[in-house]
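Q: After the sequence you'll find the predicted model.
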Amino acid sequence: MSSEYKYYSIILKGCYNREHLERRLEKILLRGRLAIKMALDTIPCVIIYKGNVDTIIPIFKALITEYAIITIFADGVPPTLPIAKKYRDFLHINPNLQALLIDVPENLWLGEAIHRIIPASFLDEAGALVVSSHAIYFIDKPAGDTKSRWLIIPYEQLNDPLNLGEQETQLIIHYQNAAVQQNDVFTIPREFVASAKRSIEQAKLAQKYLIKIKTHCITCGYRSEDTIAHAPTETHCQHCGKPYQRTIIV
């Protein structure tokens, strides 16, 4: 018995090069180029796709190849919640940060738990550093702008270790995106630096951001569990030749 067909929800939160991703998805998705472009133009967006795990793997690998930032659901779309309800200490953070974060699209947090929100500045812009189960976010809204903007650093791009800068208020985050090795310096109030570093390290260690595939052959009993980036593309068992049963674990 092959893997069951079902609906998968892909929450696309960012990508390095939209044009490259658009062309790649056009070759895989059963949708027209205009529909794909419209979805990418509304990031953060939700793409719902029906298929089995074997047909979904190429889509996920295309997203990963283009450094797209995603979360995935195998059963429908979870309800969107305002950040005030996702973060239990929201009312205790600085009112300026509350006002900033309320305007952020709720899809940006879809599928993630928020562990920590602290004031920070990056490239001389004041904003919020948000530590979630899947990524580090820096949110700001430059003077005169009507919309918030965000930088997302997924944990799979994060390089160890996190370093403190020459000043006690600096946290240096090393990561590799599609362009180059980045070394971003965030300035954080001294009393929050240690807890921010600890929250990031704990969230990465928990590995909630990993998307895994469980492979099972009911004929010979073979089992494996791999991250989606390293999952085998074969649909049949290499030991007995029978179809695999595969499920996505998120």
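A: Cool, the structure landed.

Q: From now on I want contacts and neighbour counts done on CA atoms only, so please keep to that.
A: OK.

Q: Helices of this structure, residue ranges please.
A: Assigned helices in the chain, in chain order: 18-26, 33-41, 53-65, 83-86, 95-102, 190-206 (criterion: DSSP state H).

Q: List the contacts of stretch 186-204.
A: Contact with stretch 186-204 is made by 115-116, 118-122, 131-134, 136, 155, 162, 168-173, as judged by C-alpha atoms under 8 Å, 6 or more residues apart in numbering.

Q: Narrow those residues to those in strands?
A: If you go by DSSP state E, the contacts of stretch 186-204 have 115-116, 118-122, 131-132, 136, 170-173 in strands.

Q: from the residues you listed, which is closest to K214?
A: S132 (24.9 Å; C-alpha to C-alpha).

Q: Now that closest one. Nearest residue, chain neighbours left out?
A: Spatially, and ignoring its direct neighbours in sequence, S132 is nearest to I114 (4.2 Å; C-alpha to C-alpha, 6 or more residues apart in numbering).

Q: okay, pairing it with this:
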Amino acid sequence: MVYKFCPACGGKLPQDGICKFCPHCGQSLPVQDEYGTLTQQPEPSPPLCSIPTSVSEGKPAFVNNREQFSVVLKSIRNKDRLAGRLSQVLKRTAIATRMAVDLAPCLILYKSKAEDVKSAVAIFEEEGSAYTVINGDFETTTPVKQLIAGYHQLDRESQLLLEATPAALWLGEEFRLIIPDVGLENERGLLVITGRNLCFIASQAGKSRWNITPYSQIAEIIEKQDGSGGFVEVIYREFGREDAFFIADELLFRQVCDELRNAIEQIASV
């Protein structure tokens, strides 16, 4: 069965079966019957972009305190510190908060009050975590192929890489550029540029590996021409951390450099 309300606090739960804990109080949820409604074929979901969704550019603007907001946590730099700080502002136990942090990417707050979301977002900003805020109703199980315009024009390898990532990774994201066959050290993968975050996806030992970073944590972009393409050096604010993405196509190389610079400037101006 799929639980409509948390057995502990009575809070309403997302009706897709993806939550392992209550986004309201943090209580672990009983294991759901694998032969129940979760195995039924779901109705096709509309693209997320057709629903009022996230504040994907800049910092969230909580205009109406009566609105409900959800928060998706996508990356963490220091799990212990983040869990400790969140446990002081979220209405759940420290253990439940740590469990939620360990599940990232995940829906960490679901249809919560603006004041609660503001407190969590302030911590995510200070900790350099990637996240998105979604206001109102939204569909948590929309396939990634429905979120990306021109998805079927991507090569099959790129599609498989995207489909192998957690669904929560793309909740509330505005896709701007998807660049296939990008080199990073000794790997080839997919570079995804969204309204708030930079993500690199690769396959390692048959499993999807991804890294997502908010633009607020990028200090500088350096272009290095190499043949017809070049290296996009991303210098992060975290001491000693940098990546050099190689893009062979000159047009795509220029597009990535321009898009990243614009995104970083946009975030910094808010």
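A: Good, I have the coordinates. Please read all numbers here as calculations on a predicted model, not as lab measurements.

Q: Overlay them and tell me the TM-score.
A: TM-score for the superposed pair, counting by TM-score structural alignment, normalised by the length of the first structure: 0.72. Supporting figures: 203 aligned residues with a C-alpha RMSD of 2.4 Å.

Q: on that earlier part again, what lines up against the residue nearest to S132 of the first structure once you look at the second structure?
A: Using TM-score structural alignment, the partner of I114 of the first structure in the second structure is F175.

Q: Test my guess that its match contacts I148.
A: Yes - F175 of the second structure lies in contact with I148 (C-alpha atoms under 8 Å); the separation is 6.6 Å.

Q: Find residues that contact each of these two.
A: What both F175 of the second structure and I148 touch, as defined by C-alpha under 8 Å, 6+ apart, is an empty set.

Q: Tell me how far the residue nearest the centre of the second structure lies from S129 of the second structure.
A: In the second structure, the C-alpha closest to the average C-alpha coordinate belongs to L169, at a distance of 3.7 Å (C-alpha atoms, centre = their mean). Distance of L169 of the second structure to S129 of the second structure, given as C-alpha to C-alpha, to the nearest Å: 13 Å.

Q: Overlap of the contact sets of those two?
A: K74.

Q: How many residues are close by A203 of the first structure?
A: By the criterion of other C-alpha atoms under 10 Å, A203 of the first structure has 21 neighbours.

Q: my bad, should have said Q207 of the first structure
A: 13.

Q: how much space is there between it and N94 of the first structure?
A: 29 Å.

Q: got it, and L25 of the first structure?
A: 41 Å.

Q: Looking at the two, which is more packed in?
A: L25 (21 against 14).

Q: got the contact list for the counterpart of F60 of the first structure in the second structure?
A: Taking TM-score structural alignment, F60 of the first structure has V121 as its aligned residue in the second structure. The contact partners of V121 of the second structure, by C-alpha under 8 Å, 6+ apart, come to none.

Q: hmm, try it at 10 Å
A: K59, P60, V71, L73, L86, E127, S129, Y131, T132, V133 (C-alpha atoms under 10 Å, 6 or more residues apart in numbering).

Q: Of those - the most surrounded one?
A: Y131 (30 neighbours).

Q: how about the helices of the first structure, which one is nearest H216 of the first structure?
A: Of these, the one closest to H216 of the first structure (C-alpha to C-alpha) turns out to be helix 53-65, at 12.3 Å.

Q: Buried by neighbour count: which residues of that closest one qualify?
A: Using 16 or more other C-alpha atoms under 10 Å as the test for burial, helix 53-65 of the first structure gives V53, D54, T55, I56, I57, P58, I59, F60, K61, A62, L63, I64.

Q: next one: stretch 158-165 of the first structure
A: For stretch 158-165 of the first structure, by 16+ other C-alpha under 10 Å, it's L158, L162, L164.

Q: what does the first one align to in the second structure?
A: Structural alignment places L158 of the first structure opposite I218 in the second structure (criterion: TM-score structural alignment).

Q: ditto for L21 of the first structure
A: Under TM-score structural alignment, L21 of the first structure pairs with L82 in the second structure.

Q: Can you name the residues that contact its match?
A: I76, T97, R98, V101, A120, I123, F124, E126, E127, G128, S129.

Q: mapped onto the first structure, which of those residues hold?
A: Of the contacts of L82 of the second structure, the ones still in contact in the first structure (both residues aligned by TM-score structural alignment, their matches' C-alpha atoms under 10 Å) are I76, T97, R98, V101, I123, F124, E126, E127, G128, S129.

Q: residues in contact with Q225 of the second structure?
A: With C-alpha under 10 Å, 6+ apart, Q225 of the second structure has these contacts: F231, V232, F246, I247, A248, E250, F253, R254.

Q: if we go to 7 Å?
A: F231 (C-alpha atoms under 7 Å, 6 or more residues apart in numbering).

Q: That one and R261 of the second structure, how far apart?
A: Taking C-alpha to C-alpha, one finds Q225 of the second structure at 16 Å from R261 of the second structure.
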